[in-house]
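# just need the structure, nothing else, for what follows:
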Amino acid sequence: MASSWPPRTHARTHAALAIMHAAVCPALQWMVADYTKFTPGNKPQPNFLRIIEQIPGFTDTADVTPVLISQLNWPSYNIPYLRSIFNASGYPAMVAKYGAEYTYESNSRALIFARNVSLVTDWMSARALLRYNNYLHDPLAKGDPITGSISSRGDFRTPKPVAFGGVDTKVTSMRGSMGPDFDLRVFAESGPTHDQLPFFAWSGANGAFASVQHTLVPAEFDFDTVMFEM
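Got it, this is the predicted structure:
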């Protein structure tokens, strides 16, 4: 994690540091925004936004600033963007077997991001998008509370609920991350989403989690968004 908060480090350098220390990491995508390459009101310069994707034994990186400029957002949803990682992870075979839900461009989350991102105008609407799960009523979700929405709720899966899903949300901005002393301001909410669904409780899901140990973990996650300054 030594390279994860480099306020004066360029994106390309950060990517190189991440690759050096990626040997024991699982499958991940890191996104690095270099604010020295962006002035509000102007297009970002090349290498403003660089991603690093990694699987055990292999890491790749790319400048995705042109994509950001083209679609005005960069979504990330658990499917590799870089073709090298996509292929090495076995996704082509999954696409052939199961269809579009395993593609980067046409899975449910990709389509929901593309449809809803224009609604984001401030931190509250960004938070709402990141915690969105309307699987019961959104046709893009296809009735799936896990992969069918932005923030998963595995406890609503039928017939076998699972204690799996999005566990929190953090939102910041350029202004919030670039204070005079590189202070960081983050809006965060603990627990699975409960915007369109009831809040998560270990006693829920018809008792499916009755035997799950959750020592020092709240029995219910009915929390509001809180601002942190660091």
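# please count neighbours and contacts with C-alpha atoms only from this point.
Noted.
# isn't residue 197 right up against residue 133?
Yes - if you go by Cα atoms under 8 Å, residue 197 and residue 133 touch, sitting 7.4 Å apart.
# ok, those two, which is more surrounded?
Neighbour count, other Cα atoms under 10 Å: between residue 197 and residue 133, residue 133 has more, with 26 against 15.
# can you verify the more buried one is assigned to a helix?
No - counting by DSSP: H, G, I helix; E, B strand; the rest coil, residue 133 is not part of a helix but coil.
# now the helices for the chain?
Taking DSSP state H, the helices of the chain run over residues 11-20, 65-71, 83-88, 91-98, 108-116, 123-130, 174-177.
# save the ones you listed as JSON lines, and put in mean neighbour count too.
Formatted as JSON lines, the helices of the chain follow (neighbours: other Cα atoms under 10 Å):
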{"stretch": "helix 11-20", "mean neighbour count": "18"}
{"stretch": "helix 65-71", "mean neighbour count": "14"}
{"stretch": "helix 83-88", "mean neighbour count": "15"}
{"stretch": "helix 91-98", "mean neighbour count": "13"}
{"stretch": "helix 108-116", "mean neighbour count": "18"}
{"stretch": "helix 123-130", "mean neighbour count": "17"}
{"stretch": "helix 174-177", "mean neighbour count": "14"}
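# to residue 149, which of these lies closest?
helix 108-116 (5.7 Å; Cα to Cα).
# just to revisit the earlier point, need the helices of the chain in CSV (columns: distance to residue 55).
Putting the helices of the chain into CSV (distance: least, Cα to Cα, whole Å) gives the following:
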stretch, distance to residue 55
helix 11-20, 11
helix 65-71, 22
helix 83-88, 7
helix 91-98, 13
helix 108-116, 21
helix 123-130, 24
helix 174-177, 28
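# run this one through as well so I can compare:
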Amino acid sequence: MISIITLFPATVTSVVGTLASNEDFVLTSAKLAILETTISNYNESSFKFITPTSVLTWIRSQVAHRSANTAVSWAKTFARFDSGTYNNQWSIVDYKKFSPHKPLPSTGLLHVLEQLPYFSSIFSRSGSWKFVQKFGDWFTYEGNPRALIFARDQSTVADMKTLRKLMRSNDYQHDPLSRCNCTPPYSGENAISCRSDLNPPNGTYPFPALGFRDHGATDMKATNVSLMATQLFEGISGPTYDPLPIFDWNTTPLKENVSHIGQPLQFRFPPVVHRWPSRPNSATVAVIKFFQRAKLQLAEFVVVFEATNVSLMATQLFEGISGPTYDPLPIFDWNTTPLKENVSHIGQPLQFRFPPVVHRWPSRPNSLHY
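Coordinates of the predicted model:
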């Protein structure tokens, strides 16, 4: 039996040729705003628990984006078949629960899915605690400079302009929360919109993350309730530059070792809101029509039968029959059905007359299982 689910279109930040958003910034037509930040797992001994019988993050997130109608259902869908790799802190905001100038609901507006690092047991097992003992609060959940800056400055946000200012903020040479036991005594990493490229290559730092490297905030993306109504967002491309120097490939020491073919020499761009066309183009229409047809056809067909019992279940087996039922009905035949004119069936058998089958898994996994 095939179940029919509603698919929600999504706005994602990505690049041409990829199916997922590598940045994981997603706005869906179910009025969910989804983002994450990646957290490192320093406990290499835990890698032995990673198994190929799982689903990678980019697939699980895509399924959750397209099928979830609430923040909680997104988290539950994403959590299934966890791969144990690419661990993140996910934040899901349900804009259906938000009304401007009205009290916030007690539940349902924001759901946070923590893979790392919030829960103390997970924090310890990830190996983060040894870095806290060695280097201090920079590696803690509450005492990291970025967390402290957000806690201090979040109350300044009242509109898109002030949100933009916070998300692009970096005054590392003067902000006391950007200071470190370094030479010089601060780091461009310790800011909301970090710029490690501004740290001197000859500086001294207790660990590499605080020093000079090709790492930083490469853009800013934000939405609000009015933009979210049509899945729009404001974006600024490039590292922050006010009051800091504009990122310039002509002058940065990174130019010697970091490829930047095809990039602009300077990243000085204003905020942009990309407006989607009011009418979908021909390619979009074709995709919509395809799914509409597929949904109609699938809703009217039982194309496979699967069943198990207690003896089969002991080894995770089941009996299956492929194709529409045919006893006492006519066998489904692409030669004779009127569907052949409008429904693609390349590679399918002409007739669906198959007996019941129980697939027996090999007693020892073959090379493909590894």
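# Provide the TM-score value for the superposition.
The TM-score (TM-score structural alignment, normalised by the length of the first structure) is 0.78; 200 aligned residues with a Cα RMSD of 2.2 Å.
# closest to residue 154 of the first structure out of the helices of the first structure?
helix 108-116 (15.3 Å).
# residue range for the closest one in the second structure?
With TM-score structural alignment applied, helix 108-116 of the first structure matches the range 145-153 in the second structure.
# so how far does that stretch sit from its counterpart in the first structure?
For stretch 145-153 of the second structure, the mean deviation from the first structure after alignment is 1.3 Å (mean Cα distance after the TM-score superposition for the first structure).
# got the contact list for that stretch?
138, 141-142, 166, 177-178, 190-192 (Cα atoms under 8 Å, 6 or more residues apart in numbering).
# put the buried members of those into a PyMOL selection.
In PyMOL, this line selects whichever of those come out buried by 16 or more other Cα atoms under 10 Å:
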select buried, resi 138+141+166+177+178+190+191+192
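# just the contacts of stretch 145-153 of the second structure now: which is nearest residue 117 of the second structure?
For these, the nearest to residue 117 of the second structure is residue 141 (7.0 Å; Cα to Cα).
# now that closest one. Nearest residue, chain neighbours left out?
residue 118 (6.5 Å; Cα to Cα, 6 or more residues apart in numbering).
# I'd like the distance between the equivalent of the one you found over in the first structure and residue 154 of the first structure.
In the first structure, the residue paired with residue 118 of the second structure is residue 81, using TM-score structural alignment. Using Cα to Cα, to the nearest Å, residue 81 of the first structure is found at 24 Å from residue 154 of the first structure.
# I'd guessed residue 35 of the first structure sits against residue 48; true?
Yes - between residue 35 of the first structure and residue 48 there is a contact under Cα under 8 Å: 6.7 Å.
# could you check how far the corresponding residue of the second structure for residue 139 of the first structure is from residue 75 of the second structure?
Superposed on the second structure with TM-score structural alignment, residue 139 of the first structure falls opposite residue 176. The spacing between residue 176 of the second structure and residue 75 of the second structure, counted by Cα to Cα, is 37 Å.
# just residue 197 of the second structure next, same as before
Taking Cα to Cα, one finds residue 197 of the second structure at 35 Å from residue 75 of the second structure.
# how about residue 225 of the second structure?
22 Å.
# and if you look at residue 164 of the second structure?
Residue 164 of the second structure is 27 Å from residue 75 of the second structure, by Cα to Cα.
# repeat that for residue 274 of the second structure.
28 Å.
# try residue 143 of the second structure
Distance from residue 143 of the second structure to residue 75 of the second structure, by Cα to Cα: 26 Å.
# cool, and residue 291 of the second structure?
Applying Cα to Cα to residue 291 of the second structure and residue 75 of the second structure gives a distance of 25 Å.
# next: residue 199 of the second structure.
Counting by Cα to Cα - residue 199 of the second structure and residue 75 of the second structure are separated by 38 Å.
# what of residue 157 of the second structure?
Relative to residue 75 of the second structure, and taking Cα to Cα, residue 157 of the second structure is found at 27 Å.
# again with residue 247 of the second structure
37 Å.
# likewise residue 171 of the second structure?
35 Å.
# now swap in residue 112 of the second structure and tell me
For residue 112 of the second structure relative to residue 75 of the second structure (Cα to Cα), the value is 8 Å.
# kindly report the same for residue 25 of the second structure.
Distance from residue 25 of the second structure to residue 75 of the second structure, by Cα to Cα: 15 Å.
# what does residue 199 of the first structure align to in the second structure?
Aligned partner of residue 199 of the first structure by TM-score structural alignment: residue 246.
# I'd say that match and residue 266 touch.
Yes - with contact defined as Cα under 8 Å, residue 246 of the second structure reaches residue 266; the gap is 6.9 Å.
# hang on, residue 322 of the second structure packs against residue 305?
Yes - between residue 322 of the second structure and residue 305 there is a contact under Cα under 8 Å: 6.6 Å.
# how many residues are close by residue 198 of the first structure?
12.
# what does the one 10 residues further on give?
When neighbours are defined as other Cα under 10 Å, residue 208 of the first structure has 15 of them.
# leaving out sequence neighbours, find the closest residue to it.
residue 161 (6.7 Å).
# what range does the longest helix along the second structure cover in the first structure?
Secondary structure of the second structure per DSSP H: the longest helix is helix 282-299. With TM-score structural alignment applied, helix 282-299 of the second structure matches no range in the first structure.
# which strands and helices sit next to that helix?
The helices and strands touching helix 282-299 of the second structure, judged by 3 or more Cα pairs under 8 Å, 6 or more residues apart in numbering; DSSP states H and E, number zero.
# buried ones in it?
Per 16+ other Cα under 10 Å, helix 282-299 of the second structure contains no buried residues.
# and for stretch 209-218 of the first structure?
residue 209.
# and for the counterpart of residue 222 of the first structure in the second structure, the neighbour number?
Aligned by TM-score structural alignment, residue 222 of the first structure pairs with residue 268 of the second structure. By the measure other Cα under 10 Å, the count of residues near residue 268 of the second structure is 17.
# report the contact partners of residue 268 of the second structure.
Applying Cα under 8 Å, 6+ apart, the residues near residue 268 of the second structure are 237-238, 241, 246-247.
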